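Quick one: sequence plus predicted model below, questions after.
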Amino acid sequence: MDLKSGNLYWPDTLKEKPSYPIVEENMECDVVIIGAGVSGACTAYELKDSGLDIILIDKRTVAAGSSSANTGLLQFSNDQLLHEAIRAFGKTAAVDHYWRCFNAISRLRDEIVPSLSIDPELIMRESLFFASNEDEIETVQEEYKALKEAGFDVEYVEKDEMKKWVPFSRRAAIITKGDAEVNPYKLTHGLVKAASDAGVRIFEQTEVFLKKADEDGVLIRAAGGYLIKAKKAIFAQGYETQETVKEKNTVIESSYAIVTNSIDDLSFWKDNVMIWESARPYFYARTTADYRIVIGGLDERTSNPDMRDQKMIAKRDELIKEVESWFPQLQGAIQAEYNWSGSFAHTHDGQPMIGQYGRVPNSYFLLGYGGNGIVYSLFLSKLVARHIMGKKDPAFSFYSKERVYEPE
């Protein structure tokens, strides 16, 4: 699958990245993880101290797929707003999902990042979610009420108050606390290196294919004709997972992003609060560790890479225009030093998935689809790891295809 095109920013931030060998022999293991993007990296990290023999393998280098095009906003709020999720799944399941996202970010800060030898540039941020137009005011108000009742630390912001945060204003907005920004490329490399240091076998630039899956385990054929025999397989290939299983709940579209030049003075942007809006598709923005602006959005309902890429220059110009409309101080002072387009997947029902399919036994498909993919990968990988180790978690069934919620 042609996952992305353009000039990517994140790989330029890690010039001396770890490298790993290709597969050059037949192997056996307890668990093989296919895909060394953020989902596979999280899974390898979760299993590194399990006592199981783990292999992580990718046809590219680590983080060279969609993870290199991720914009690195970590938010507990989702594309499916809490009040919408409550209507779809009930209050208990929806609120539990939101707290699971919140706790995943907190755990990343408190437990995971301190254990990594590669700094992923994690910075805790507040987020500003605003009504895109007058028709969206009620949506923001409903969301504020749902978040407040669920116990989240949120603040309702009206038009004049919003200018305390950014130079532009809308009639209604929410400030949420507990979010973060991260360098997704460094995070993925940091997680993989931690797994490697703990004994997980890592292989790059080796394409693999599912040869057989039955009650005895999984057999993977690697480039060169080598075979990997595993008791369990975890497919963490992101959007390319759809080449192995056609999940009907999945929609693949296209999205666009730019990273600007470094900006000397961002004092007009209070605390570099992360920004997103209520319209669908929506614009979103954040800053980087070297004082650039990342802005993305303008999603298109196409999975055709040629159609996607034909619009990349026009989308770049639209994104610059949007930044300048938010921040008039920057008119004429910014340029897109990096811009790219990429495939983007979400689910019809708004929730990520752990796929299990009868035709592919002993296999898990980690589908952290949606605008909150890194956060989803953080907790879905832990659920899969616990399940493999025989530890029951009531949330596992909710993220399965059946969407059965089993509260503790």
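In hand now; what should we look at?

Only C-alpha atoms from now on, for both contacts and neighbour counts.
Fine.

Okay, Val32 and Ala222: tell me how far apart.
Using C-alpha to C-alpha, to the nearest Å, one gets 12 Å for the distance from Val32 to Ala222.

Tell me which of the two has more neighbours.
The neighbour comparison of Val32 against Ala222 (other C-alpha atoms under 10 Å) goes to Val32, with 26 against 22.

what about that one, which SS state?
Val32 falls in the strand class when you classify it by DSSP: H, G, I helix; E, B strand; the rest coil.

ditto for Thr176
Following three-state DSSP, we place Thr176 in the strand state.

any idea how far the residue nearest to it when sequence neighbours are not counted is from Ala85?
Among residues not flanking Thr176 along the chain, Val154 sits closest, at 4.7 Å (C-alpha to C-alpha, 6 or more residues apart in numbering). Distance from Val154 to Ala85, counting by C-alpha to C-alpha: 18 Å.

again, but for Gly368
Taking C-alpha to C-alpha, one finds Gly368 at 17 Å from Ala85.

want to compare, so here's the second one:
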Amino acid sequence: MTQLPGTYESYWMETGTGPEHPALADGLEVDVAVVGAGVAGICTAWELVRAGRRVALLEADRVAAGVTGYTTAKLSAQHGLLYAQLRKSFGVEGARQYARSQQEAVEYVDRVAAELGINCELERLPAYTYVESADAVDQLRAEADAAREAGLAASFVSETGLPYPVAGAVRVDHQAQFHPRKYLLALVADLVGRGGVVHERTRVVSLDEGEPCRLTTEGGVEIVARDVVVATHYPVFDRALLFSRLEPHRELVVAAVLPTDHDPQGMYLTQEQNTRSVRTAPYGEGERLLIVTGEKFKPGVGDVSQRHERLAAWTMERFPDARITHRWAAQDNTTTDKVPFVGAFHPGSEHVYVATGFGGWGMSNGAMSGRLISALITGGKVPWASLYDPRRLHAREAPSLLKAQGSVLKHFVGDRLRTSHADSVEEIKPGTGALVRIEGRRCAVYRDESGAAHAVSARCTHLGCLVHFNDAERAWECPCHGSRFAIDGSVLQGPAVRPLEPRPRPQTD
């Protein structure tokens, strides 16, 4: 494995710092409890505090430090080749509602940043979806027509600011990009200033949907609230069965310093070459930070280091004057019909709401979700509420749903047919991990650089799929629903809320 240059850390995390908030130690009673302090949870909590509600924002780790801290941070209504598909699945009006809700979110963030005086490096730029293959140009022309019909400032173009030729692109004007943590941490500060409370290191593990609702943390502390918002990226409660309609995926990111005069001056995306996304951000005098995202894969697939090497090689080939400084990875979920789930948690839910399935477009969808859920709780009306309603069911998503569940079944059953992923602990190279059967039980074993072995249960605590090792991030990942665990078994990312069970440390020769 090649040692890639740069720091393995998100640039947003490194450059966007904020104060710590205390863990919840005693019981709490509020109007609304928001579980999850990513972009959707923060925006929702902030909207509700402004509406006069008593709000508690609860986060298992640190505020805006999960998926939101590792985003590409495009704030755009152009979501790849989506509008032709939306027009086919939801009709012309459905596509228009989607476009309007997303574009309004872009304008709203711009307006809020100005009103609160937030210096979040927000820049208004065009967004492009492009192809290099001439065979895909007709599809791009159809997408440009659909996006324009939906109300976006869309056009088909053959020239871009990229330093390499393209066969064509859909250009959408009036989009934006920003520093997500600087924006969201400012919202949190304003939320606290308005009387809201924020508790970090407070993992919620159970929900009782009574009147009022009752939440319980892993430490046994109870939160009582009239309304609850589940904004944990992947819902940590399974009662809505949304896990059967969500597909997790990860993407890798490389960031590199680029001379300002080489800035492509736009946000770019292609689905070719297993996805390539390009944008820049302010960096230093005479420099920009080039941010390249791609190599989409399902959690637990493996060979992540090789994928990062491919992305870095592509970056240096296309931008030879760039100098890699950072690299990281991001994760998101896509719904089976490509439209997020934002609204009532399930058909019988009266006081519990959810926001999930942003499909890699969390910035605009997070802002949109905050406004939509706040309106649902306070009695407001939003014209696109039914479009995003999680309770929707239609035949159009059946093929995608069956495909997603087929993939889950493949891992749930197929992984168990393998005797192990390594025959013995000694086979595992230092600095790597594998599944090994020890005393009749499958264990997830990691050998540190000194050769010492560390073992935990191989069964994900969500629904029991077997975890796989991510060699680049040194984490255990569930290929079924995307839960992620540290080497010691602690939860890094849900839907799991309980750690992998520890196993006796195996002896090595």
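Now that the structure is in, tell me what you want to look at. Values in this document were obtained by computation on a predicted structure and should not be read as measured data.

More neighbours: Gly368 and Ala85 of structure 1, which one.
Higher neighbour count among Gly368 of structure 1 and Ala85: Gly368, with 29 against 21, using other C-alpha under 10 Å.

Tell me which residue is most central in structure 2.
Closest to where the C-alpha atoms of structure 2 average out (C-alpha atoms, centre = their mean) is Asp332, at 3.3 Å.

what kind of secondary structure is the aligned residue in structure 1 for it in?
Mapped onto structure 1 by TM-score structural alignment, Asp332 of structure 2 lines up with Phe344. Following three-state DSSP, Phe344 of structure 1 is assigned to strand.

Phe344 of structure 1: what's it in contact with?
Phe344 of structure 1 makes contact with 239, 252-255, 369-370, according to C-alpha atoms under 8 Å, 6 or more residues apart in numbering.

Mind giving me the PyMOL select for those residues, buried ones only?
A single PyMOL command is used to select the members of these judged buried by 16 or more other C-alpha atoms under 10 Å:
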select buried, resi 239+252+253+254+255+369+370
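
now the contacts of Phe344 of structure 1 as JSON lines including distance to Tyr338 of structure 1 and secondary structure?
Below are those laid out as JSON lines (distance: C-alpha to C-alpha, whole Å; DSSP: H, G, I helix; E, B strand; the rest coil):
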{"residue": "Tyr239", "distance to Tyr338 of structure 1": "23", "secondary structure": "helix"}
{"residue": "Ile252", "distance to Tyr338 of structure 1": "23", "secondary structure": "strand"}
{"residue": "Glu253", "distance to Tyr338 of structure 1": "21", "secondary structure": "strand"}
{"residue": "Ser254", "distance to Tyr338 of structure 1": "17", "secondary structure": "strand"}
{"residue": "Ser255", "distance to Tyr338 of structure 1": "14", "secondary structure": "strand"}
{"residue": "Tyr369", "distance to Tyr338 of structure 1": "24", "secondary structure": "coil"}
{"residue": "Gly370", "distance to Tyr338 of structure 1": "23", "secondary structure": "coil"}
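
In structure 2, what residue corresponds to Ala44 of structure 1?
Match for Ala44 of structure 1 (TM-score structural alignment): Ala45.

Tyr284 of structure 1 now?
Match for Tyr284 of structure 1 (TM-score structural alignment): Ser277.

Quickly find the element holding that match.
strand 276-284 (DSSP states H and E).

same deal with Thr315 of structure 2?
Take DSSP H and E as the rule and Thr315 of structure 2 turns out to sit in helix 304-318.

How about Gly91 of structure 2?
Element membership of Gly91 of structure 2 [criterion: DSSP H and E] is helix 83-116.

Can you give me the buried ones in that helix?
83-84, 86-87, 89-90, 92, 94-110, 113.

Enumerate every residue touching Phe168 of structure 1.
Phe168 of structure 1 neighbours (C-alpha under 8 Å, 6+ apart): 162, 326-327.

Give the aligned equivalent of it in structure 2.
Counting by TM-score structural alignment, Phe168 of structure 1 corresponds to Tyr164 in structure 2.

Distance of its match relative to Glu317 of structure 2?
Distance, Tyr164 of structure 2 to Glu317 of structure 2, by C-alpha to C-alpha: 10 Å.

now swap in Thr71 of structure 2 and tell me
Distance from Thr71 of structure 2 to Glu317 of structure 2, by C-alpha to C-alpha: 23 Å.

So those two - more neighbours on which side?
Thr71 (27 against 11).

I figured the more buried one hits Ala330, correct?
Yes - applying C-alpha atoms under 8 Å as the test, Thr71 of structure 2 and Ala330 come out as touching, 6.0 Å apart.

Next, count neighbours for the residue nearest to Ser400 of structure 2 when sequence neighbours are not counted.
Setting aside the residues directly before and after it, Ser400 of structure 2 is nearest to Thr336 in space (C-alpha to C-alpha, 6+ apart), at 5.2 Å. Neighbours of Thr336 of structure 2 under the rule other C-alpha under 10 Å: 21.
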